[in-house]
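>>> Take a look and give me a structure for this.
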Amino acid sequence: MSPEQPDALYTLLDQNGAARVTEPPTLSLIVPAYNEAEVLDELHRRLTAVIGGLGVTAEVIYVNDGSRDATLDILYRLRAADPRVAVLNLSRNFGKEIAMTAGLDHSRGEATVIIDADLQDPPELIPELMARWSQGYDVVYATRLSREGESVLKKLKFLSFIQPYHNISNHEYARILVKAY
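Take a look at the predicted model:
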């Protein structure tokens, strides 16, 4: 089986095309990506800078959600250049939630951060998220103070996910409010 032609829902391979086996890292970054070829190099540059400043071991799991542009080729190139990178390749576009779930299924870190590939949310917030996690919070998330330009449906979708989760879980939460970027 070649990495370009997965025969399963997804494949998780190291830079040599073999199953990835290393010690579990402190931090897993999960990055769902759909047709994000134009921003991946900049995203990875910024993620690398953030990881370098944290002083922890990390893995970056990019989840290609059936992209039709050069996203997968770029992810393979990033994986070849950076041993912290793993690539999950979904066999077709399943949507962001399935891509996030696939990444979570394969994350091995003590802490996991999910970040969109489109740079809508700045990777430079990750140290603040990790600081709150280090204080003992089970769940840390950031919320933009302003969600200008987003549809009412998208705002409701976010609220319909986060509020019920708060209500049914017994986790300690830290919420970080950030300005829109």
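
>>> only C-alpha atoms for contact and neighbour calcs from this point on.
Noted.

>>> ranges for the helices of this protein?
All helices of the chain, identified by DSSP state H, fall at 40-54, 71-81, 96-106, 126-134, 152-168.

>>> can you redo these as a markdown table with mean neighbour count and distance to Leu13?
A markdown table is the format used below for the helices of the chain (neighbours: other CA atoms under 10 Å; distance: least, CA to CA, whole Å):
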| stretch | mean neighbour count | distance to Leu13 |
| --- | --- | --- |
| helix 40-54 | 15 | 18 |
| helix 71-81 | 19 | 9 |
| helix 96-106 | 17 | 11 |
| helix 126-134 | 16 | 25 |
| helix 152-168 | 11 | 31 |
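
>>> Now the second one, please; I'll put the structures next to each other:
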Amino acid sequence: MLNNVPTGINRMARNVVMNHPNAMNCEVYRKTVTRAAPDTVGGLPTMGGLGVLDSMDEEQYEYAFLGYGHALPAEGFAPAPMVKRGDANIGSGEEFRFLIEPEEPSGHQDWFDVRTHDVMYLLLGTGDTPPKMAFEVVGIETTSNIPPFTTRYITNRRNDLDLFSQEDYANSQDEAPDEP
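Presented below is the predicted three-dimensional model:
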């Protein structure tokens, strides 16, 4: 009975994110490890990479496309420095919070769940190659204490993965497989 509250909140949050005028289209990619660990070391079976605690520590990886979604900035306003022209702010820090919803509903074959280290590209236009700003999910937080939890995603900017021009798109196709 008590879990009806967060279930309703999650349903309502999905509806808000999908229809909000400030929500942006996004693409989500998941880091997958391409390194093949040896099956044995000294005749004994191995259980993964030695000294690797998290996929963040891996050197050989690539990003696999998970699907399309919608992202809505979900943080309270904080004072931030203005640009010299006085028509925009620079932002108050390196950490951003988003509500992220897959385009397809839960149970659909194209539905996905967002996890830590996933990369989200905000699509800043339309067409075949719109400008894309990259954010990496570094944490997940909840706003309720009752399962199923209502989630917000803490992200950091990934300027190294941004795709703003045709040249960026061309370079991303030519680079090593560790770039999306």
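
>>> Got a TM-score for the two of them?
Here the TM-score for the pair of chains, by TM-score structural alignment, normalised by the length of the second structure, is 0.26; 83 aligned residues with a CA RMSD of 5.6 Å.

>>> quick one, which of the helices of the first structure is nearest to Arg144 of the first structure?
With CA to CA as the measure, helix 152-168 is the member of the helices of the first structure nearest Arg144 of the first structure (11.0 Å).

>>> Give me the helices and strands touching that closest one, please.
Packing partners of helix 152-168 of the first structure (3 or more CA pairs under 8 Å, 6 or more residues apart in numbering; DSSP states H and E): none among the helices and strands.

>>> Show me which positions of the longest strand seen in the second structure end up buried.
Counting residues, the longest strand in the second structure under DSSP state E turns out to be strand 61-73. For strand 61-73 of the second structure, a neighbour-count test (16 or more other CA atoms under 10 Å) marks Tyr61, Glu62, Tyr63, Ala64, Leu66, Gly67, Tyr68, Gly69, His70, Ala71, Leu72, Pro73 as buried.

>>> What is it packed up against?
helix 4-19, strand 24-33, strand 95-102.

>>> can you tell me which of the ones you listed comes nearest to Arg152 of the second structure?
Once these are compared by CA to CA, strand 95-102 is nearest, at 5.2 Å.

>>> Which element is encountered next along the chain beyond that closest one?
Next along the chain after strand 95-102 of the second structure, taking DSSP states H and E as the criterion, comes strand 119-123.

>>> Give me the contact list for that following strand.
Residues outside strand 119-123 of the second structure that contact it (CA atoms under 8 Å, 6 or more residues apart in numbering) are 24-31, 71, 130-137, 162.

>>> how far off strand 95-102 does it point, in degrees?
Interaxial angle of strand 119-123 of the second structure relative to strand 95-102 (axes from the mean of the first three to the mean of the last three CA atoms, to 10 degrees): 80 degrees.

>>> moving C-terminal of strand 119-123 of the second structure, what's the next helix or strand?
strand 132-142.

>>> the inter-axis angle of the following helix or strand past that next one versus helix 4-19?
Following strand 132-142 of the second structure in sequence order, the next helix or strand is strand 151-157 (DSSP H and E). When the same axes, to 10 degrees is applied, the directions of strand 151-157 of the second structure and helix 4-19 differ by 40 degrees.
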